[in-house]
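In: Pasting the sequence and the predicted coordinates here, then a few questions.
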Amino acid sequence: MFDTATLLDPPAATGRPSIPDWLDLPDPRGFRPKRKVRTVWISDIHLGTRGCNAALLVDFLRAIECETLYLVGDIVDGWRLRKGWYWPDAHNEVIRRILKMAHRGTRVVFVAGNHDEVLRDYAGLTFGGVELVLEAIHETADGRRLLVQHGDAYDGVVLYARWLAFLGDKAYGLLLRLNVVVNRVRRMFRLPYWSLSSYLKKRVKNAVQYVSNFEEAVAQEALSRGADGIVCGHIHCAEIRRIGAVTYYNDGDWVESCTALVEEADGRMHILDWAEENRRAAANPVREGELVA
């Protein structure tokens, strides 16, 4: 299991960890301005698995500035790490980037999910500037109250469709490994990232029905809690949808779709598809010295 202590310097003479030098190092020089937004939600990164698109996520985190960053569960995949250790440098870089954002003034709130459920025992504590919670209430710039939860609690409400029996933990893991191979071949031909697993999921009828049932169950919870909307992750399907009196937001994932939910300064919310952004950037590369609009 990931331990933030591995990224900190040894304790000082006071017994408290000193601030590591890398927290104050300047970011690599880039040729695009940072996007300044009010709030960002990301979830289902699944650090510790081969399917995690850590490099794309680091690129995204370097490209934004926000007042609040919500990590909406399944950031570290403790289930996989218990079966076998996999932790490349890119996964360390994700953690470093998040801690650096917290160090520089971004409020970082970690809502523990089912794959990193071990952290739920530490809800209410703060580590490296990251607040650990079971859920949160976010107030948007235009005054709406949003319940923020990972979403795994609603699996008991939704009737599992047959596709989930096929795409169980092992089968789904196999599909994600195939996804890695497909994109390795695409990189050889200088093609951008594309998700095979996401493509298949969106075309399986029972999968679509499962997602719809999940969304309605989550929206009902927000309504019962008196919230104007709910933000969650868990099912790896980014979506913004009005369901009755509430708005359902799902920020997607960084295994299949590589998406984030973003709130602008005026409270407007939208899904940012970073894989698509990179595809457009690859098609229209910016040369050094050019200005980005």
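Out: Looks like it arrived, so ask away. Numbering: from 1, shown residues only.
In: Only C-alpha atoms from now on, for both contacts and neighbour counts.
Out: OK.
In: Could you confirm A227 falls within a helix?
Out: No - if the criterion is DSSP: H, G, I helix; E, B strand; the rest coil, then A227 is coil and not within a helix.
In: try it against this one:
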Amino acid sequence: MDKRPMEICIVSDLHLGTFGCQAKELLNYLKSIKPKTLILNGDIIDIWQFNKRYFPKTHMAVIKQIFSMASKDTKVIYITGNHDEALRKYADFEMGNIQLTDKIVFEINGEKNWVFHGDVFDRTTKGSAKLLAKLGGYGYDLLILINSLLNWSLKIMGKEKMSLSKSVKNGVKKAVSWINNFEQTAAELAIENNYQYVICGHIHQPQHRVVTTDKGSVTYLNSGDWIENLTSLEYFDNAWRLYQYDPKQFEETNKKSKIIQLQEELSVITQEVAFQVSM
């Protein structure tokens, strides 16, 4: 497969080190693109739920691929999020083509782009609420585990996958309202600061829309996640585009690793069930 060239690629909320991370699909995607700049917009390695008992080879392969891209003239900008906030004390660190920071502003074709993870708007990532959020993360991981078992069964039966967590989230009015408030707050701040684009992650909701207020308008973008949506943002031909992973594009690659992957999935699911039950 020929690599697709692009100016910028933004991915966020990979949550490497958790059961929900779709590392194989992410690795396929990263190997298929050739961006001049790769922006990792937070929650890349999930330090909140990091467990040395669970860090599969595919997760390590993603990290190796990112370093490989950096060694081949791709500028890699790692923006910290709340799940990898331990790295914030090293903000503004640079080594070769790799830069660590909390946020960036850059201009392209005369338009200002403001990129940050987005947890600054989320009260559940601060104070005592942070502990509840971490505990909720384990519950989310358990839901993802159940979902993986279900989808494994559906795959054997030749049926389409389904997302339990997305169904729950989309059905809860409070969650929908919180997402809308998040997007509106980000957009209003961007308009006040004369940015043309505001780009976030954090809420795992891919988006590309124009927000208009009485003070102006801005394009709000969200790169989604690599747990459920498998999305990214790509900039090429003078425009931002929202990309969603299509497994059909990688069928040949998947055929070669299918048997090995099924064996690994069974092993990982068995280990994770034992781990969750023992908690």
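Out: Great, that's in hand. Small disclaimer: the values here were computed from a predicted structure and weren't measured.
In: Just give the nearest non-adjacent residue to the counterpart of D59 of the first structure in the second structure, would you?
Out: Under the alignment (TM-score structural alignment), D59 of the first structure pairs with N28 of the second structure. Nearest non-adjacent residue to N28 of the second structure, counting by CA to CA, 6 or more residues apart in numbering: F250, 7.2 Å away.
In: Wait, the one you found touches L27, no?
Out: No - look at F250 of the second structure against L27 with CA atoms under 8 Å: they stay out of range, at 10.9 Å.
In: Which parts of the stretch 51-200 of the second structure are strands?
Out: For the stretch 51-200 of the second structure, the strands defined by DSSP state E, counting those that start in this stretch occupy 75-79, 93-95, 98-101, 103-108, 111-116, 197-200.
In: Put together TSV for the ones you listed, with distance to S267 of the second structure on each row.
Out: Compiled in TSV, the strands of the stretch 51-200 of the second structure are given as follows (distance: least, CA to CA, whole Å):
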stretch	distance to S267 of the second structure
strand 75-79	31
strand 93-95	37
strand 98-101	34
strand 103-108	38
strand 111-116	36
strand 197-200	35
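In: would you list the ones you listed in TSV and tack on distance to Y235 of the second structure and mean neighbour count?
Out: What follows is those, written out as TSV (distance: least, CA to CA, whole Å; neighbours: other CA atoms under 10 Å):
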stretch	distance to Y235 of the second structure	mean neighbour count
strand 75-79	14	24
strand 93-95	23	11
strand 98-101	19	19
strand 103-108	10	13
strand 111-116	12	18
strand 197-200	12	25
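In: right, so of the ones you listed, which gets closest to K155 of the second structure?
Out: With CA to CA, the closest approach to K155 of the second structure among the strands of the stretch 51-200 of the second structure belongs to strand 197-200: 32.6 Å.
In: what residues does that closest one touch?
Out: Residues outside strand 197-200 of the second structure that contact it (CA atoms under 8 Å, 6 or more residues apart in numbering) are 41, 111-118, 186-187, 190, 218-223.
In: P247 of the second structure -> the first structure?
Out: Counting by TM-score structural alignment, P247 of the second structure lines up with N278 in the first structure.
In: tell me which element that match is part of?
Out: According to DSSP states H and E, N278 of the first structure maps onto helix 274-283.
In: packing partners for that helix?
Out: Where contact means 3 or more CA pairs under 8 Å, 6 or more residues apart in numbering; DSSP states H and E, helix 274-283 of the first structure is packed against helix 54-63, strand 259-263.
In: residue ranges of the helices in the stretch 51-200 of the second structure, please?
Out: Taking DSSP state H, counting those that start in this stretch to define them, one finds helices in the stretch 51-200 of the second structure at 57-71, 128-156, 164-171, 173-192.
In: helices or strands next to the longest one in the packing?
Out: So that's helix 128-156 of the second structure. helix 164-171, helix 251-278.
In: Determine the angle, from 0 to 180 degrees, between that helix and helix 251-278.
Out: 130 degrees (axes from the mean of the first three to the mean of the last three CA atoms, to 10 degrees).
In: Buried residues in helix 128-156 of the second structure, which are they?
Out: Residues of helix 128-156 of the second structure classed as buried: 133-134, 138, 141-145, 147-148, 151-152 (neighbour count, 16 or more other CA atoms under 10 Å).
In: F250 and L27 of the second structure: who's more crowded?
Out: Of the pair F250 of the second structure and L27, L27 is the one with more neighbours under other CA atoms under 10 Å, namely 19 against 15.
In: can you redo the helices and strands packed on helix 128-156 of the second structure as TSV with distance to P35 of the second structure and mean neighbour count?
Out: Formatted as TSV, these follow (distance: least, CA to CA, whole Å; neighbours: other CA under 10 Å):
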stretch	distance to P35 of the second structure	mean neighbour count
helix 164-171	30	12
helix 251-278	21	12
